[in-house]
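> Sequence first, then the predicted structure:
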Amino acid sequence: MKNFHCQKCGERLFFENTLCLSCSSALGFLPDFTELAVIEPAGDQEFSTLAKGAEDRLYRKCANYQLENACNWMVPADETDGFCCACRLNRIIPDLSGLENRKLWVKMEAAKRRLIYGLLRLELPIVPKSVDLQNGLAFEFLADQPTTMEQPDQVARILTGHADGVITINLAEADDAVREKTRMNMGEAYRTLLGHFRHESAHYYWDRLVRNDPGIDQVRAIFGDERSNYQLALQNYYQTGAPIGWESSFVTPYAASHPWEDWAETWAHYLHIMATLETASAAGLQIRNRAQNRVLASPFGRNFSEIREDWHALRFVVNSLNRSMGMADPYPFILSDAITEKLSFIHHWIRKDREVAQLVG
């Protein structure tokens, strides 16, 4: 992610900020510029901004910003939709009458906005299902519900997943204690709310970018044939686990269960890598490698071999920093040559799609 600074006082800002804590300027994120900007009232609930290039444009606050204080994104004033490009993807949100549900939903929205930011930076298509029923994207955030009033302890479990452009995420995944317990029970090295969003987005983009592409045989050559029985593959995985030696070919054990999950896990890690390297680059982070200092460059527009080299160096630093604080490694994964080939393939597949989209447009 970019580094953001207040256009008035120069203070550093977090992506989630709605207020500059130094000069008290109000802030709003401009998706069309991927920029966090100082906003100033311009009448009729419209705002001007101090963001470079957007000085002559007017915006409104997203309805979830204005009414719920659960967003900080802006909507161009000439758009008719009251929600920003991230919030308009919501099809179902939880009942917000309960304080706990509201707290978890706000965390869910924050993670989703980080996903959408990354997709915007990669110039991937983001179209709401309300606009394009066949190819669009929608989110449903659902909570487990009691099956009967007489047996409140018996609940109908909501499964996190993707189907036909709809990404469903169990609200409980926003509860840190519940998610950590699940991670431990499933023997996972890594489980985050943002990770869920990135993983499930991969299934959506498989349908959007891969399933009907003439070059799908190239994908199958790298990830395997997705036409193999998916339900049987998952059943076998949960019964017997990943095969011995999975680490040499798959980024996680779950990736070894089926080609669709290999694509999704690898895609999620690609988004992890690109976002973290962009943050490090924007901060001007220097890495000392073999007694030489090197400033990390933005990963966008680069060959994946260069991205991999920077990531290996940064991964060592961030893991070492966490260990210095007595905390677990934030990235406890090793990228073998086979895994790197898959990451590189996704990197170039996305770039290929962009080039094709430009030619078609």
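Ah, there it is. Numbering: from 1, shown residues only.

> from here on, contacts and neighbour counts on C-alpha atoms
Noted.

> Figure out how far the longest strand belonging to the chain is from the centre of its chain.
When the chain is parsed with DSSP state E, its longest strand is strand 35-43. Centroid separation for strand 35-43 versus its chain: 26 Å, with C-alpha atoms, centre = their mean, to the nearest Å.

> Please list the residues outside that strand that contact it.
Outside of strand 35-43, the residues within contact range by C-alpha atoms under 8 Å, 6 or more residues apart in numbering are 4-8, 15, 25-30, 47-51, 58.

> if you look at the residues you listed, which of them are in strands?
Using DSSP E, the subset of these located in strands is 4, 5, 27, 28, 29, 30, 47, 48, 49.

> One more to weigh against that first structure:
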Amino acid sequence: MRSFRCRVCENELFFGNSRCVACGTRLGFSRAERAIVPVDDDGRYVDHHGGRWWVCANVRLSGCTWVTTTQGGTCEACALTRTRPADGDGVGMAQLPAAESAKRHLVVELDSLGLPVVGRDEDPVGGLCFDMLSSVEENVVIGHADGVITIDLAESDDARRERVRVELGEPYRTMLGHLRHEVGHYLQYRLVTEGERLERCRELFGDETADYQAEIDRHYSEGPPEDWEDRYITTYATMHPFEDFAETFAHYLHISDTVDTAAAQGLVTIDPSAFSSFRDLVLGVWVPLSVALNQINRSMGKDDLYPFVIPEPVLDKLDFVASLATQGAGSGV
């Protein structure tokens, strides 16, 4: 999460800001420029080429400040949401902004890494879309199927999410973490389909054609293998090769984003893009940085920021998922 500068007064801005607190300028986010831009009282932004953009129509619905080329229209990030709660669902609508904010973070992160975000407008059959569902009146299962990511908006509730985390014995559980995991399923579905890439994926993660339901049943009846810490990043990753891939991909995004943020804030002096492999970045920057961050959290009486250990086989897995990116670490926000 990099900071920006107000183009009017040079005050520091942060991703998601809708107004500069120093000069009062109204703001929008330009996906095309990867920048926070000033907009007028009508929500209009004129770019360097004379192109006209307007703040997303969902600014009041979900707090979206992204700009779009259509006045009164929705932005590219909001267009990815296929389903949301009904207007009369007060609980679901109150939970929607947090989920949409995390989704916008995810989209910018994927853009920065050069990973594809192909919506249903481009690919009606297998394009990416999100069903943001309220579990007020129905059971919602978080998951991915053929490009459709389903999110339970109740996960926006900190108290509920923490209760579930403790019940399941998880070391980490956030809305952004859910989205990173599920988009890992989507990118495996899109990018790991044939040839040497598929063969290498199977070498690292296992045969993804293994019966999924049978593996779920095995996992919940027997638990993870005793030596899981030697080969996996989490116990959930031991369930099935699909889950191992998604968990590893989520950690790739966790690490990439945090290292990039730390570099932008001056917490690390080494340029992340200087590393020739993700493995080297993990060993050279992430491991010492995460230890330091964990110690800082402990000094505040909080749990570790990154409560995970990365064994050697997981370094190989992280290297593989990082290879799916076309632009390396890039310049995220």
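Received the coordinates, thanks. Keep in mind that this is a model prediction, so the values were computed, not measured.

> Among the ones in strands among the contacts of strand 35-43 of structure 1, which one is most surrounded by other residues?
Counting neighbours by other C-alpha atoms under 10 Å, residue 28 leads those with 28 neighbours.

> I'd like the ones in strands among the contacts of strand 35-43 of structure 1 as JSON lines, with distance to residue 139 of structure 1 appended.
Shown next, in JSON lines, are those (distance: C-alpha to C-alpha, whole Å):
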{"residue": "4", "distance to residue 139 of structure 1": "27"}
{"residue": "5", "distance to residue 139 of structure 1": "31"}
{"residue": "27", "distance to residue 139 of structure 1": "26"}
{"residue": "28", "distance to residue 139 of structure 1": "23"}
{"residue": "29", "distance to residue 139 of structure 1": "21"}
{"residue": "30", "distance to residue 139 of structure 1": "21"}
{"residue": "47", "distance to residue 139 of structure 1": "28"}
{"residue": "48", "distance to residue 139 of structure 1": "30"}
{"residue": "49", "distance to residue 139 of structure 1": "30"}
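
> quick one, what contacts the aligned partner of residue 311 of structure 2 in structure 1?
In structure 1, the residue matched to residue 311 of structure 2 (TM-score structural alignment) is residue 336. Contacts for residue 336 of structure 1 (C-alpha under 8 Å, 6+ apart) come out as 247, 248, 249.

> Quick one: end-to-end length of stretch 47-62 of structure 1, please.
Its start and end residues considered, stretch 47-62 of structure 1 measures 12 Å (C-alpha to C-alpha, to the nearest Å).

> wait, I meant stretch 227-234 of structure 2
With C-alpha to C-alpha as the measure, the ends of stretch 227-234 of structure 2 fall 12 Å from one another.

> which residue numbers in structure 1 go with that stretch?
Matched against structure 1 by TM-score structural alignment, stretch 227-234 of structure 2 falls on residues 245-252.

> Check stretch 109-128 of structure 2 too.
Aligned using TM-score structural alignment, stretch 109-128 of structure 2 spans residues 118-137 in structure 1.

> So which bits of the longest strand of structure 1 are buried?
35, 36, 37, 38, 39, 40 (16 or more other C-alpha atoms under 10 Å).

> So which residues of the stretch 51-200 of structure 2 form helices?
Counting by DSSP state H, counting those that start in this stretch, one finds helices in the stretch 51-200 of structure 2 at the ranges 59-62, 76-79, 90-113, 158-168, 175-191, 195-205.

> Need the winner for burial among the ones you listed.
Compared across the helices of the stretch 51-200 of structure 2, helix 175-191 shows the largest average neighbour count, a mean of 21 (mean count of other C-alpha atoms under 10 Å).

> Look up how far residue 308 of structure 2 lies from residue 255 of structure 2.
Using C-alpha to C-alpha, residue 255 of structure 2 is found at 12 Å from residue 308 of structure 2.

> Compare those two and say which is more crowded by neighbours.
A direct count of neighbours by other C-alpha under 10 Å for residue 255 of structure 2 and residue 308 places residue 255 higher, at 21 against 14.

> So the more buried one sits against residue 287, correct?
No: between residue 255 of structure 2 and residue 287 there is no contact under C-alpha atoms under 8 Å: 9.7 Å.

> Would you mind telling me which of the helices of the stretch 51-200 of structure 2 is nearest residue 277 of structure 2?
Nearest to residue 277 of structure 2, of all those, is helix 90-113, at 14.1 Å by C-alpha to C-alpha.

> what's the mean distance for that closest one versus structure 1?
Compared with structure 1 after fitting, helix 90-113 of structure 2 deviates on average by 1.1 Å (mean C-alpha distance after the TM-score superposition for structure 1).

> Which elements pack onto that helix?
helix 59-62, helix 76-79, strand 129-133, helix 175-191 (3 or more C-alpha pairs under 8 Å, 6 or more residues apart in numbering; DSSP states H and E).

> would you list those in JSON lines and tack on distance to residue 167 of structure 2?
Supplementary listing: those in JSON lines, determined by distance: least, C-alpha to C-alpha, whole Å:
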{"stretch": "helix 59-62", "distance to residue 167 of structure 2": "30"}
{"stretch": "helix 76-79", "distance to residue 167 of structure 2": "33"}
{"stretch": "strand 129-133", "distance to residue 167 of structure 2": "22"}
{"stretch": "helix 175-191", "distance to residue 167 of structure 2": "17"}
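
> Quick one, which of those gets closest to residue 109 of structure 2.
helix 175-191 (9.9 Å).
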